[in-house]
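In: coordinates for the following, if possible.
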Amino acid sequence: MSKKNFVGASDIGKVAFCPYSAYLDAQGYKPSKQELENKERGNQFHNQYNSKMLQHDNSQKISLKPLFILILIIIALAGLYL
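Out: This is a model prediction of the structure:
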């Protein structure tokens, strides 16, 4: 069986990420300098956006420790009066 009949894991990853890009790579397409610059700007934009979304998610989380302490206090006080 020739090596051409095998598909590598990296090829599957490329297709999963962007089928069109994987197709162009397979055809031997070489992007222009402008296209590479546009791609880099897009990657930077997405990285900044993702960082902002992660910060937003973290700021929305509520710490459960104070709630847990409050519940323990209520249970202790209830135990004193029962």
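
In: going by C-alpha atoms from here, please, whenever you check contacts or count neighbours.
Out: Noted.

In: just so I have it, where are all the helices in this protein?
Out: Ranges of helices within the chain are 9-17, 19-26, 33-60, 65-81, based on DSSP state H.

In: contacting residues around the second one?
Out: By C-alpha atoms under 8 Å, 6 or more residues apart in numbering, the residues outside helix 19-26 that reach it are Asp11, Lys14, Val15.

In: could you also give me the structure for this next sequence, so I can compare it with the first?
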Amino acid sequence: MAKRKKKYINASDIGAVSFCEMSLYNKQAGVKSSRINQGHIRRGNIAHDELNAAIRAEAKSQFWLLRFIRYIFRVLFK
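Out: The predicted structure follows:
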């Protein structure tokens, strides 16, 4: 009996299917996306990268405040 290669579905695949029902099939079948779709994907990736950078910058700027609040709670509730 020949062994079958297991195909796993990751979270990214689930997100893609929620946007386009054929995306997982096309990915597994090796179908290439059109040039227009590739442009949309690139712009979407850029937008996600910019959002992630903004979130990281905001979290970094508020890190000192969280440490200060934690210090106050430790002092007050020892």
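
In: could you dump the helices of the first structure to a markdown table with distance to Lys3 of the first structure?
Out: Putting these into a markdown table (distance: least, C-alpha to C-alpha, whole Å) gives the following:
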| stretch | distance to Lys3 of the first structure |
| --- | --- |
| helix 9-17 | 14 |
| helix 19-26 | 15 |
| helix 33-60 | 30 |
| helix 65-81 | 57 |
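
In: with distance to Met1 of the first structure and mean neighbour count added, can I get the ones you listed in TSV?
Out: Compiled in TSV, these are given as follows (distance: least, C-alpha to C-alpha, whole Å; neighbours: other C-alpha atoms under 10 Å):
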stretch	distance to Met1 of the first structure	mean neighbour count
helix 9-17	18	12
helix 19-26	20	13
helix 33-60	37	11
helix 65-81	60	10
